[in-house]
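J.: After the sequence you'll find the predicted model.
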Amino acid sequence: MPAGIQIRNDNGTLQIDGVSQHMVLLRSGVATTGALSNSRGDVACSTCQIAQNGNEILAIQAGVPFSIAGRYGGNTTVNIFGAGAGYQFSYWVFGGYTPSGDNFGILLKDGNGTPIWDSGRPPMRVIGDVAGLGDFTVGQAGRSYALAVQLQYGQLVRQRQAIGTDQMLIQTVYAGFASINGQAVHVENTDYLAEVVGPIASSAVPDSWDGTWANNLQNTYTVLDVTHY
């Protein structure tokens, strides 16, 4: 029979064993947003940055829709739709195991004696995925959940409007946004950025400027149980 330890959650999902590298909680916090330039104007929007390395997973618990705008220089930009500057939300960052530094508790090593988990690093608890648009119910009442983005819809629309012999250039950005309140998850595609430039001489605007570009991705999120994390 197989040797070693196996620890499973209430759903029977393997969380910890004596062989595998484990995804664990590295850090968590509360982010506060600042102003978002060029937002739609009719709906409050805001933004912030959270430190995230390339091999880490960022999970967010926001009661208003959020979207990942990109990652650069070790920071991930999070945009908020429906709340202005000063909005606060909780986040958790998971990654490959690194020792917690605790000198008490449980320490597991693999067959080579290399530490692979200790009780100072809570494991990443995945309960499932949410995909598509609309409203979803996840998990169990009384638990706390957060969302990690797997895939996110994005679209850029460019148009022009004639002003005499000149042109006004209008650029609109759409993205997938998600919110989570208790067990309730809501996912939508929303136009949240709108930029107007001009007037510009018509001769200075190439015909190729207009158009619509979309990544055609289906919004997909991993649901993580962060109760007591």
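T.: Yep, it's here. Numbers count the residues shown, from 1 in each chain.
J.: only C-alpha atoms for contact and neighbour calcs from this point on.
T.: Noted.
J.: Give me the residues contacting the longest strand along the chain.
T.: Counting by DSSP state E, the longest strand found in the chain is strand 184-201. With Cα atoms under 8 Å, 6 or more residues apart in numbering as the test, strand 184-201 has contacts from 38-40, 45, 65, 81, 132-138, 153, 163, 165-180, 219.
J.: Return the subset of the residues you listed lying in helices.
T.: If you go by DSSP state H, those have nothing in helices.
J.: Just the residues you listed: which are in strands?
T.: Per DSSP E, these map to strands at 45, 81, 134-137, 163, 166-180.
J.: among those residues, which ones are buried?
T.: Buried members of those, scored by 16 or more other Cα atoms under 10 Å, are 45, 81, 166-180.
J.: if we can go back for a sec, please name every helix or strand in contact with the following helix or strand past the longest strand of the chain.
T.: Under the assignment DSSP states H and E, the closest C-terminal helix or strand after strand 184-201 is strand 211-214. If you count contacts as 3 or more Cα pairs under 8 Å, 6 or more residues apart in numbering; DSSP states H and E, strand 211-214 packs onto strand 154-163.
J.: packing partners for the strand it packs on?
T.: strand 166-181, strand 211-214.
J.: Which positions in it come out as buried?
T.: For strand 154-163, by 16+ other Cα under 10 Å, it's 154-158, 160.
J.: got the angle between it and strand 166-181?
T.: 150 degrees (axes from the mean of the first three to the mean of the last three Cα atoms, to 10 degrees).
J.: Run the chain-centre distance for strand 154-163.
T.: Here strand 154-163 is found 27 Å from its chain centre; the criterion is Cα atoms, centre = their mean, to the nearest Å.
J.: do the same with stretch 94-101
T.: Distance, centroid of stretch 94-101 to centroid of chain: 20 Å (Cα atoms, centre = their mean).
J.: Next up, a structure to set beside the first:
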Amino acid sequence: MSAGLQVWNDALTFQIDGSTPMVTLARKGTAASQGTDFPTNGANAFCLVRIPISDGEILAVDCGLPFHMTGIRNGAAEFAILGATSTSMDYWVFAPHTDSGIRFGMKVFSETGALIYDTGRPPMRVAGTVEGVGTFGGFPTGRRLALVVWAQHTYIQRRVLVNPIPNTGFTSVSGNFARCAQDGTVYISPDTSYAIYQAALSGSTISFAGDWDNGLQNKYTVADVTGM
């Protein structure tokens, strides 16, 4: 780095580099649930939350209840939240730094004159990562934690019956659910069924059986969003 600024904290963790754009908070908010897309006959209660997201942005979420990211469609990340038919989800969107418009504070520029960072936007704080299923401790206590979902396991099972009514059956959706706690613990559940569309389950003959497994290993970044 021939120009700019380098900042390290007391744990010798690199924080700001005058040659690399910082990832900072672009926006935050709370999204209300929007109901469910299909019946939940026989499955756990859940609701859906959708949060707008653009390419190149990093979305961290927390709602106090277990959640599963169903995917991104029509410009929004969609989450199934377990154990509620109506709730809300807090979110923080991080992105490469853009000018916050501050009139006082500090600005850092690269050797080419590009704005790298200014104190009008808080930088993303990474507390760690978790993978797999189970209980993961050791994160800061008394802090507000949120999760960035990079990969999450999903399994869909479909059965079509011919007796007693042709072309009836069920589709079951399950996946791993995640939750943060203020005691510095992250919980990742085993596969849990959260949506079942069903009809004529008394049928005895299966004409079609199809299973889909995305084969993904759960992976999350744990972000410390305290004070943001």
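T.: Yep, that arrived. All values reported here derive from a predicted model rather than from experimental measurement.
J.: Can you calculate the TM-score here?
T.: The TM-score (TM-score structural alignment, normalised by the length of structure 2) is 0.88; 224 aligned residues with a Cα RMSD of 2.5 Å.
J.: Would you format the buried residues of strand 154-163 of structure 1 as a markdown table with distance to I16 of structure 1 included?
T.: Shown next, in a markdown table, are the buried residues of strand 154-163 of structure 1 (distance: Cα to Cα, whole Å):
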| residue | distance to I16 of structure 1 |
| --- | --- |
| G154 | 36 |
| Q155 | 40 |
| L156 | 43 |
| V157 | 46 |
| R158 | 49 |
| R160 | 56 |
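J.: Quick check: which element contains the most centrally placed residue in structure 2?
T.: Structure 2 has V149 as the residue nearest its centroid, 4.0 Å off, counting by Cα atoms, centre = their mean. V149 of structure 2 belongs to strand 145-151 when assigned by DSSP H and E.
J.: buried residues in that strand?
T.: Those buried within strand 145-151 of structure 2 under the rule 16+ other Cα under 10 Å are 145-149, 151.
J.: who are the neighbours in contact with the residue nearest to V138 of structure 1 when sequence neighbours are not counted?
T.: Once flanking residues are discounted, V138 of structure 1 sits nearest to Q183: 5.0 Å by Cα to Cα, 6 or more residues apart in numbering. Applying Cα under 8 Å, 6+ apart to Q183 of structure 1 gives the contacts 137-141, 144-145.
J.: Q183 of structure 1 and I127 of structure 1, how far apart?
T.: Distance of Q183 of structure 1 to I127 of structure 1, computed by Cα to Cα, to the nearest Å: 12 Å.
J.: So for those two, which residues contact both of them?
T.: Joint contacts of Q183 of structure 1 and I127 (Cα under 8 Å, 6+ apart) are G139.
J.: I'd like to know which of the contacts of Q183 of structure 1 is nearest to Y97 of structure 1.
T.: Using Cα to Cα, Y145 is the member of those that sits closest to Y97 of structure 1, with 21.4 Å.
J.: Without its sequence neighbours, what residue ends up closest to the closest one?
T.: In space, Y145 of structure 1 is closest to D225, 4.7 Å off (Cα to Cα, 6+ apart).
J.: That neighbour: what's it in contact with?
T.: 124-127, 143-146.
J.: and T119 of structure 2, how many residues sit next to it?
T.: 16 (other Cα atoms under 10 Å).
J.: ok, so what distance separates the residue located most distally from the centre of structure 2 from V222 of structure 2?
T.: Ranked by distance from the centre of structure 2 (Cα atoms, centre = their mean), the top residue is P164, with 41.6 Å. Taking Cα to Cα as the measure, P164 of structure 2 and V222 of structure 2 are separated by 50 Å.
J.: do the same with S174 of structure 2
T.: Taken as Cα to Cα, the span from S174 of structure 2 to V222 of structure 2 is 23 Å.
J.: Could you tell me the end-to-end distance of stretch 105-125 of structure 2?
T.: Where stretch 105-125 of structure 2 begins and where it ends lie 20 Å apart, using Cα to Cα.
J.: ditto for stretch 34-47 of structure 2
T.: For stretch 34-47 of structure 2, the end-to-end distance is 7 Å (Cα to Cα).
J.: which residues make contact with that stretch from outside it?
T.: So stretch 34-47 of structure 2 is contacted by 33, 48-50, 80-87, 193-198 (Cα under 8 Å, 6+ apart).
J.: among the residues you listed, which ones are buried?
T.: Looks like the contacts of stretch 34-47 of structure 2 have 33, 48-50, 80-82, 84, 86-87, 193-198 buried, using 16+ other Cα under 10 Å.
J.: of all those residues, which comes closest to Q15 of structure 2?
T.: Nearest member of these to Q15 of structure 2, counting by Cα to Cα, is R50, at 31.6 Å.
J.: Apart from its chain neighbours, what residue comes closest to the closest one?
T.: Nearest non-adjacent residue to R50 of structure 2 (Cα to Cα, 6+ apart): E78, at 4.5 Å.
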